[in-house]
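**Student:** Take this sequence and fold it.
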Amino acid sequence: MRGDRVLVVRRANPPMPGRWGFPGGVLELGETVAQGAMRELFEETGVEAEAADPLTVIDTIDRDGEGRVRYHYTLVAVIGRWLSGEGVADDDADELAWLTRAEIVERELPTAPALLPLLDLALARKE
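**Tutor:** Model prediction:
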């Protein structure tokens, strides 16, 4: 977070290509959740941030038309307090932007289902 703005990326790859969400990725062996979140943020955007406590845990399960699970991710959301960098989209993202919650809603961006609920939690914790 940087003031009242958050960094969001438009995903280039599955799952949910074309949808806006928060940068993220996979933990490496031996990393804490906070270390992995800040590493992924930097790798995907060039932005450096300091990790706050984990915000929440979310299970994301996607099923095909017949109900079979296509993927199941357990996401640990971590708030990052901006330190430096404006951000540049890498190959995982088509675009990135620093936006307020109001701007995300006003622009009617196609978002990942968890984006606004996570943002609301983060904003409530910030107060």
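**Student:** From here on, just use CA atoms for contacts and neighbour counts.
**Tutor:** Fine.
**Student:** Now do the strands for the chain: every range, in order, please.
**Tutor:** With strands called from DSSP state E, the chain shows them at 6-11, 20-21, 48-63, 69-84, 93-99.
**Student:** How far off centre is the second one?
**Tutor:** What it means is strand 20-21. In terms of CA atoms, centre = their mean, to the nearest Å, the centre of strand 20-21 is set 7 Å apart from its chain centre.
**Student:** Can you list the helices and strands that that strand packs against?
**Tutor:** strand 6-11 (3 or more CA pairs under 8 Å, 6 or more residues apart in numbering; DSSP states H and E).
**Student:** Give me the contacts around the strand it packs on.
**Tutor:** 1, 17-23, 89, 92-100 (CA atoms under 8 Å, 6 or more residues apart in numbering).
**Student:** want to put them side by side, so please do this one too:
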Amino acid sequence: MPATRDHLTPHRHGGDGWVECSYSPDGAGAPHRHWGLLGAAGLLLVRRAGDGAVSDVVLQHRALWSHHGGTWGVPGGALDVGEDAVTGALRESWEEAGVEPRAVRVVGAHVLDHGVWRYTTVVGEVADGAAVHPEASDPESLQVRWVPVGELGALPLLPAFAAALPALWDVLAAGGSGSEAAGQTPGPRA
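**Tutor:** As a prediction, this is how the structure comes out:
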């Protein structure tokens, strides 16, 4: 990971680009696009209260010009050439939210698989002894902050993130089993 971040210049990677997709869980969906020629990944980072319950999550308020602009979701984006989902999610969270990769303890992942494209939400907790102070650090964000879990229902969430939340909570409940396969949302296989 780079030692500094450039807050003004958009980050470009070899996997940037749109993928055309016709997958729909009910088979009635219209063709649509996904960002990330090689797939995409994001980080759901949580912190826990003294009683062990999840108290807050890091969320990004997406720039109005972006896909589903104005909604809240996890920092994330297109995977780069040769990059696995965990590395990509940690890189994107660093670029977009200033979350140091070493401050994250990965506990699992949830995969949304559309055959020609997949999105992996890496689930992590703040590592012991680490302090995380997220901030919007590129033009893709209006704001990045810790959001109390009780406020999630009041925010306009990115539709795919809202749909995945129950499975993401299940990954967290599995509590650090490290199973990357936990929370798989199946789609057609390419």
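**Student:** TM value for the aligned chains?
**Tutor:** Overlay of the two chains. TM-score (TM-score structural alignment, normalised by the length of the first structure): 0.76; 113 aligned residues with a CA RMSD of 2.0 Å.
**Student:** got JSON lines for the strands of the first structure, with mean neighbour count and distance to residue 127 of the first structure too?
**Tutor:** Formatted as JSON lines, the strands of the first structure follow (neighbours: other CA atoms under 10 Å; distance: least, CA to CA, whole Å):
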{"stretch": "strand 6-11", "mean neighbour count": "24", "distance to residue 127 of the first structure": "15"}
{"stretch": "strand 20-21", "mean neighbour count": "24", "distance to residue 127 of the first structure": "22"}
{"stretch": "strand 48-63", "mean neighbour count": "14", "distance to residue 127 of the first structure": "14"}
{"stretch": "strand 69-84", "mean neighbour count": "15", "distance to residue 127 of the first structure": "14"}
{"stretch": "strand 93-99", "mean neighbour count": "18", "distance to residue 127 of the first structure": "18"}
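**Student:** so which of those gets nearest residue 125 of the first structure?
**Tutor:** Comparison of the strands of the first structure against residue 125 of the first structure by CA to CA identifies strand 48-63 as nearest, at 8.5 Å.
**Student:** between that closest one and strand 69-84, how many degrees?
**Tutor:** Strand 48-63 of the first structure runs at 170 degrees relative to strand 69-84, counting by axes from the mean of the first three to the mean of the last three CA atoms, to 10 degrees.
**Student:** List of residues touching strand 48-63 of the first structure?
**Tutor:** Residues contacting strand 48-63 of the first structure (CA under 8 Å, 6+ apart): 33-35, 37-38, 41-42, 69-85, 121-122.
**Student:** just to revisit the earlier point, would JSON lines of the strands of the first structure with distance to residue 111 of the first structure be doable?
**Tutor:** JSON lines is the format used below for the strands of the first structure (distance: least, CA to CA, whole Å):
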{"stretch": "strand 6-11", "distance to residue 111 of the first structure": "8"}
{"stretch": "strand 20-21", "distance to residue 111 of the first structure": "4"}
{"stretch": "strand 48-63", "distance to residue 111 of the first structure": "14"}
{"stretch": "strand 69-84", "distance to residue 111 of the first structure": "16"}
{"stretch": "strand 93-99", "distance to residue 111 of the first structure": "13"}
